[in-house]
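Novice: All I have is the shape, not the residue letters:
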């Protein structure tokens, strides 16, 4: 365990250096960017060590892994973000631990989240997941709504009891005009965020960038970066 916490500490330090350098290059204060550590496939013991090292935001993408992990770490001062495609039959479980759902992409999901948040007396932050590989009004390969669907969905979230509209999220697309063009994709997300904030000024969270492209996300103006591999290591079976 001592070796593992040392490994995590060193990895976190390297990621912090990258974020700080990216902020300096973009002439942004370091405190404008929040690190979310994506802990999927890693055990609760790693989450505990990350908390000991000062991490306060963690993310998961599968409820069947996240729910027991969150329960095991319920005593820790953590904000849990759900970042995966969310089926409505998992909403009750996810609302039990998630502070923020970053993958809101359809009206039926908004309705289910609102109903469960009201039932449990919780407030759940919501990010509209934007699919930049979906055309204007389609759906993305990895979830998300096309840019043309943001306004309607945002209004639905903003008016839903128990939900809070926090902003936008995207994953750098693998297909379409932004494939391989992370900087342009993240800049497009920032333009969409500017449009959203005209109607919803408090929805100023922009979640973009992962281990390989966090610098581009910071340069574009992201407020949150989601980093897994660079902190926790290469996942088994993923290379």
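Specialist: Thanks, I have it. Just so it is clear, the model here is predicted, and its values are computed rather than measured. Numbering: from 1, shown residues only.
Novice: drop to CA atoms for contacts and neighbour counts, all remaining ones
Specialist: OK.
Novice: buried residues in the longest helix along the chain?
Specialist: Determined from DSSP state H, the single longest helix within the chain is helix 2-25. Neighbour counts using 16 or more other Cα atoms under 10 Å place 5, 8-9, 11-12, 15, 19-23 of helix 2-25 among the buried residues.
Novice: same deal with stretch 165-175?
Specialist: For stretch 165-175, the neighbour count (16+ other Cα under 10 Å) marks 165-173 as buried.
Novice: Residue 92 against residue 116, yeah?
Specialist: Yes - if you go by Cα atoms under 8 Å, residue 92 and residue 116 touch, sitting 6.0 Å apart.
Novice: Structure two is appended below for comparative analysis:
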């Protein structure tokens, strides 16, 4: 390992330890018996960073761009990694994402449900023709948008910041859940949200927990609550998040996008 890689490994080890300690402390404070799963959001960072973090024991990684995610998944194919697709997904990219993603966190419309289900069917058929084992389904989460519920001012703040976040409003969850349940190769595992800018994260995450509790009454497999990032992970843990999506506090400031 070169000096540069050694230095980077030391940095990532220290950063990861600090985040894990925050999670441990937040879990204890909330009186919970089990810590949530840490999904390291590796977008814009090289595969070498993912490899270092894997050597440090991490297996769950999140990406939000298909081209970047696919390249990393291919480069690190020998490692036992689980890739979470967390960004807005165009329906025409579904055929690519199903090749490497373990879970898609950002399902928010019927057309994407159909595209993912169709893509999975093709993957299964191709695997069977090649005599290779194939998974039966793809785990998906419904992305929920609480922006309107937590005031129009926060919606305006997001618009001015250039943020473009997908998601269904809470009233649309049940209909989309039904469509997912009717898909042959998708499994509904829960809900995901990003706290709107300006909103109090804890209140948003509590609402997500309420919606998940209601959803799981009809769909028992829907137990995953994907919420919380670097700046609000403690609030997410307190609200019962099962999966945290942490990027900058583990990997550092994002590299300049070229």
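Specialist: That came through, no problem. Keep in mind the model is a prediction, meaning the values are calculated, not measured.
Novice: Next, the TM-score between them, please.
Specialist: After superposition, the two chains reach a TM-score (TM-score structural alignment, normalised by the length of structure 1) of 0.93; 231 aligned residues with a Cα RMSD of 1.6 Å.
Novice: Export the buried residues of helix 2-25 of structure 1 as a markdown table, with columns for distance to residue 211 of structure 1.
Specialist: Formatted as a markdown table, the buried residues of helix 2-25 of structure 1 follow (distance: Cα to Cα, whole Å):
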| residue | distance to residue 211 of structure 1 |
| --- | --- |
| 5 | 19 |
| 8 | 14 |
| 9 | 16 |
| 11 | 11 |
| 12 | 12 |
| 15 | 8 |
| 19 | 11 |
| 20 | 14 |
| 21 | 14 |
| 22 | 13 |
| 23 | 15 |
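Novice: list the contacts for the counterpart of residue 183 of structure 2 in structure 1?
Specialist: Aligned by TM-score structural alignment, residue 183 of structure 2 pairs with residue 160 of structure 1. Residue 160 of structure 1 makes contact with 110-111, 114 under the criterion Cα atoms under 8 Å, 6 or more residues apart in numbering.
Novice: in the stretch 151-258 of structure 2, which spans are strands?
Specialist: Applying DSSP state E, counting those that start in this stretch to the stretch 151-258 of structure 2 gives strands spanning 186-193, 224-226, 243-246.
Novice: separation between the residue nearest the centre of structure 2 and residue 97 of structure 2?
Specialist: Centrality entry for structure 2: nearest residue to the mean C-alpha point is residue 86, 4.1 Å, by Cα atoms, centre = their mean. The gap separating residue 86 of structure 2 from residue 97 of structure 2 is 11 Å, by Cα to Cα, to the nearest Å.
Novice: quick revisit: quick check: which of the strands of the stretch 151-258 of structure 2 is nearest to residue 61 of structure 2?
Specialist: strand 243-246 (8.6 Å; Cα to Cα).
Novice: can you tell me what part of structure 1 that closest one aligns to?
Specialist: The aligned range for strand 243-246 of structure 2 in structure 1 is 224-227, by TM-score structural alignment.
Novice: how far is the matching stretch from where the chain is centred?
Specialist: 7 Å (Cα atoms, centre = their mean, to the nearest Å).
Novice: Please apply the same query to stretch 80-92 of structure 2.
Specialist: Taking Cα atoms, centre = their mean, the mean C-alpha location of stretch 80-92 of structure 2 is offset from the chain mean by 8 Å.
Novice: That stretch maps to which residues in structure 1?
Specialist: Against structure 1, stretch 80-92 of structure 2 falls on residues 77-89 (TM-score structural alignment).
Novice: buried sites along that stretch?
Specialist: By neighbour count on 16+ other Cα under 10 Å, the buried set for stretch 77-89 of structure 1 is 78-86.
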